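Undergrad: Sharing a model prediction with you, sequence too.
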Amino acid sequence: MMGLTAEQLRVSLDALAQQEPGFAAGLARHGYPDPRIRERGHVTMLRTIVGQQVSVASAAAIWRRLEEAVGADIVPAALAAASDEELRGVGLSRQKMGYIRSLGELVASGEVDFAQLPADDEEAIALLTKIKGIGRWSAEIYLLFAEGRTDIWPAGDLVVQIEVGELLGHEARPSEKRVRELAEAWRPHRGAAAIFAWHHYGARLAVARATGKGGEKLPL
């Protein structure tokens, strides 16, 4: 595992708080976020594909059946070679079958090596998005949670946009382009800023619900 640790988050967020009063106020209100750490490797990316557009319970059930079909170690070559019948039997759509085979083929061939992704973040994102079904957001989340890359900035994430606007006192949610511009000054701590944005959103929503004031109905 290589995600950002609690200590790394604290150091980065303290640096951001010194720079941006909005972060300082947000930390005072809701404290530091817990680390979001995932295992490094193709299995984590496979879980991302399996979990797309299904409930947590459904994803868990599909995962159990997938392990039974191709083996608990989830070897990339086995994913690439799995038949339609096998993959359909575990509950996967035809679209996700293609995604899973793409992942298996690219890893088995060595074209995508999760142990040696490019050091440059944009190059790593470009490589990961060669996997069918993996867009920029999924690639960014992998690099942030599984590799702990400190300056990953998923500016296209709706909650990140909402919370940047909230923390900086904007009247309306800033656009993805504006969020990227605003965060340039936060390098190299943008990964921690994103994790804090999700944490701050969740805390705000919890307070709103507890006080009967509702709150945005947006997914974390």
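TA: Received, thanks.
Undergrad: drop to CA atoms for contacts and neighbour counts, all remaining ones
TA: Will do.
Undergrad: how about the residue nearest to residue 90 when sequence neighbours are not counted, secondary structure?
TA: Nearest non-adjacent residue to residue 90, counting by C-alpha to C-alpha, 6 or more residues apart in numbering: residue 65, 5.1 Å away. The three-state label given to residue 65 by DSSP: H, G, I helix; E, B strand; the rest coil is helix.
Undergrad: how near is the residue most central in space within the chain to residue 148?
TA: The residue lying closest to the centre of the chain (C-alpha atoms, centre = their mean) is residue 141, at 2.5 Å. Applying C-alpha to C-alpha, to the nearest Å, the value for residue 141 to residue 148 is 10 Å.
Undergrad: got it, and residue 176?
TA: Counting by C-alpha to C-alpha, the gap from residue 176 to residue 148 is 22 Å.
Undergrad: Between those two, which is the more surrounded one?
TA: Neighbour totals were compared for residue 176 and residue 148, and residue 148 leads with 24 against 16 (other C-alpha atoms under 10 Å).
Undergrad: That one: which element?
TA: Using DSSP states H and E, residue 148 is not contained in any helix or strand.
Undergrad: ok, and the closest non-adjacent residue to it?
TA: Per C-alpha to C-alpha, 6+ apart, closest to residue 148 is residue 3, 3.7 Å.
Undergrad: these two touch, right, residue 142 and residue 45?
TA: Yes - the pair residue 142 / residue 45 is scored as a contact, 7.2 Å apart, by C-alpha atoms under 8 Å.
Undergrad: Hmm, residue 162 and residue 174 touching each other?
TA: Yes - between residue 174 and residue 162 a contact is recorded at 7.3 Å, counting by C-alpha under 8 Å.
Undergrad: For residue 167, which non-adjacent residue is spatially closest?
TA: residue 22 (4.8 Å).
Undergrad: Contact partners for that neighbour?
TA: 167, 168, 169 (C-alpha atoms under 8 Å, 6 or more residues apart in numbering).
Undergrad: one step back: I'd like the distance between the residue nearest to the centre of the chain and residue 201.
TA: In terms of C-alpha to C-alpha, residue 141 sits 17 Å off from residue 201.
Undergrad: can you map out the helices along this structure?
TA: Using DSSP state H, the helices of the chain run over 6-19, 21-30, 42-51, 56-70, 76-81, 84-89, 94-109, 121-128, 136-145, 158-168, 176-183, 190-210.
Undergrad: Which one of those helices lies nearest to residue 115?
TA: Of all those, helix 42-51 sits nearest to residue 115, with 9.4 Å by C-alpha to C-alpha.
Undergrad: what about versus this one:
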Amino acid sequence: MWKEMLTANSYYDFDYTLKRWSYDPLTNLDKEERWVDVPVKLEDGSHVVRVQAQGTTAQPSFSISSEDENAKEALIKHVRDLFQWDRDLEKVRRHFQNTNLEELFSAYPGTPIVKDFHFYDCLVKVIIHQQLNMKFAHTLSTRFVERLGYQKDGVWFYPEPETVAETPYEELRKLQFSQRKAEYVIDASRKIVEGELDLDWLARQADEEVMKYLVKIRGIGPWTAENWLMFGVGRENLLPKADIGIQNALKSYFELENKPSKTQMETFSKNWSPYQSYASLTLWRSIE
């Protein structure tokens, strides 16, 4: 086993990341000991990397450990990209000091964008979770992974697109998927297997191009595309205006009688660019 110490570029609230991940039964973590086991797929196979916080939000540092010495460099690169420790969250906080979210960012400094473990995992998850409450959404994604995925060292890995593409719709219906949701997940997986949908290529395109491309796929609307961009790719400037949680957070923060309209949300967020994703995350956090 190898172990390395890494540091983040600025303020970084790792404990909040653990709290958010703890809602997902598939994630192996310990909030008290401050560690999470990250499933990583590389060309040479599947690996489990333990990431454990050693420092504080103001002075963040982390121990990274895994088994395969030969994959060490690739695993560290993957984990650094996943947690985005190179982002300057202090710069983000300073940006919002000059906006109507100043109080919110003072209350929750260092809230990071942490990516899902892999592009495909994230896409499947957001398709499954769309238009569902959080509890049942995680129930469905857990059943999906336990049925079609696999474990290594007690850590769950999402299935490969090839596995899902070959799965009959009826198999997901047995897990309480609706017929349409079963079709959306399996058909999107088939597009990936057939080369029609290349997530690695898509992740390199501009936000607007990704949105245009993804919403053409049956079962993927703007909310799903925005969440894939934010949590799959780690893009910084997204505000899913149709998200009920963001609407409720804005209603609470600005003390509105009703949920804000799209026009109101555009007015509120006028000065949030280029960091709207951090506003989204911090708004969600404010009502959890």
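TA: Received, thanks. Computed from a predicted structure; not experimentally measured.
Undergrad: And the TM-score between these chains?
TA: Put the two chains on top of each other and the TM-score (TM-score structural alignment, normalised by the length of structure 1) is 0.74; 197 aligned residues with a C-alpha RMSD of 2.8 Å.
Undergrad: circling back to that earlier point, so what corresponds to the residue nearest to the centre of structure 1 in structure 2?
TA: When structure 2 is aligned by TM-score structural alignment, residue 141 of structure 1 is paired with residue 227.
Undergrad: just residue 178 of structure 1 next, same as before
TA: Matched by TM-score structural alignment, residue 178 of structure 1 corresponds to residue 264 in structure 2.
Undergrad: same deal with residue 109 of structure 1?
TA: So, by TM-score structural alignment, residue 109 of structure 1 is matched to residue 194.
Undergrad: before we move on, what about residue 152 of structure 1?
TA: So, by TM-score structural alignment, residue 152 of structure 1 is matched to residue 238.
Undergrad: and its match, what is it in contact with?
TA: 226, 230, 275, 276, 277, 280.
Undergrad: Equivalent analysis for residue 174 of structure 1, please.
TA: With C-alpha under 8 Å, 6+ apart, residue 174 of structure 1 has these contacts: 161, 162, 164, 165.
Undergrad: Can you flag the buried ones in the residues you listed?
TA: 161, 162, 164, 165 (16 or more other C-alpha atoms under 10 Å).
Undergrad: Quick check: the first one vs residue 14 of structure 1, distance?
TA: Spelled out, that is residue 161 of structure 1. In terms of C-alpha to C-alpha, residue 161 of structure 1 sits 21 Å off from residue 14 of structure 1.
Undergrad: What of the last one?
TA: In this view, residue 165 of structure 1 and residue 14 of structure 1 are 19 Å apart by C-alpha to C-alpha.
Undergrad: And for the second one?
TA: When distance is defined by C-alpha to C-alpha, residue 162 of structure 1 is 21 Å away from residue 14 of structure 1.
Undergrad: cool, residue 186 of structure 1 as well?
TA: From residue 186 of structure 1 to residue 14 of structure 1 the distance is 12 Å (C-alpha to C-alpha).
Undergrad: now do residue 23 of structure 1
TA: From residue 23 of structure 1 to residue 14 of structure 1 the distance is 9 Å (C-alpha to C-alpha).
Undergrad: Tell me which of the two has more neighbours.
TA: Neighbours of residue 23 of structure 1 and residue 14, each counted by other C-alpha under 10 Å, are more numerous for residue 23; the result is 23 against 17.
Undergrad: Not counting sequence-adjacent ones, nearest residue to that one?
TA: Nearest to residue 23 of structure 1 is residue 17, by C-alpha to C-alpha, 6+ apart, at 4.8 Å.
Undergrad: Run a quick neighbour tally on the residue nearest to residue 148 of structure 1.
TA: With other C-alpha under 10 Å as criterion, residue 3 of structure 1 counts 21.
Undergrad: isn't it right up against residue 146?
TA: Yes - with contacts counted by C-alpha under 8 Å, residue 3 of structure 1 reaches residue 146, the gap being 4.9 Å.
Undergrad: Quickly list what's touching both of those two.
TA: The contact lists of residue 3 of structure 1 and residue 146 share 37, 38, where a contact means C-alpha under 8 Å, 6+ apart.
Undergrad: Most remote residue from the middle of structure 2, which is it?
TA: residue 257 (30.7 Å).
Undergrad: Would you mind measuring from the match of residue 152 of structure 1 to residue 218 of structure 2?
TA: Residue 238 of structure 2 is 22 Å from residue 218 of structure 2, by C-alpha to C-alpha.
Undergrad: ditto for residue 169 of structure 2
TA: Residue 169 of structure 2 is 15 Å from residue 218 of structure 2, by C-alpha to C-alpha.
Undergrad: who has more neighbours, the two?
TA: Higher neighbour count among residue 169 of structure 2 and residue 218: residue 169, with 21 against 13, using other C-alpha under 10 Å.
Undergrad: Excluding sequence neighbours, find me the nearest residue to the more buried one.
TA: residue 182 (5.5 Å).
Undergrad: In structure 1, what residue corresponds to the one you found?
TA: In structure 1, residue 182 of structure 2 lands on residue 97 (TM-score structural alignment).
Undergrad: re earlier: which of the contacts of residue 238 of structure 2 sit farthest apart?
TA: Of all pairs in those, the most separated under C-alpha to C-alpha is 226 and 275 at 13.9 Å.
Undergrad: out of those two, which sits in the busier spot?
TA: Legend: neighbour count by other C-alpha under 10 Å for residue 226 of structure 2 and residue 275, higher for residue 226 (26 against 18).
Undergrad: So the more buried one is in contact with residue 212, correct?
TA: No - with contact defined as C-alpha under 8 Å, residue 226 of structure 2 does not reach residue 212; the gap is 10.9 Å.
Undergrad: ok so, going back, looks like the residue farthest from the centre of structure 2 contacts residue 251 (just checking).
TA: Yes - with contact defined as C-alpha under 8 Å, residue 257 of structure 2 counts as touching residue 251 (7.1 Å).
Undergrad: What distance do you get for the counterpart of residue 142 of structure 2 in structure 1 to residue 52 of structure 1?
TA: Counting by TM-score structural alignment, residue 142 of structure 2 lines up with residue 60 in structure 1. With distances taken as C-alpha to C-alpha, residue 60 of structure 1 is found 12 Å from residue 52 of structure 1.
Undergrad: ok, now residue 36 of structure 1?
TA: Counting by C-alpha to C-alpha, the gap from residue 36 of structure 1 to residue 52 of structure 1 is 18 Å.
Undergrad: When these two are compared, which one has more neighbours?
TA: residue 36 (15 against 12).
Undergrad: and the closest residue to residue 113 of structure 1 other than its chain neighbours, how many neighbours does it have?
TA: Of all residues not flanking residue 113 of structure 1 in the chain, residue 107 sits nearest, at 6.1 Å (C-alpha to C-alpha, 6+ apart). Residue 107 of structure 1: 21 surrounding residues under other C-alpha under 10 Å.
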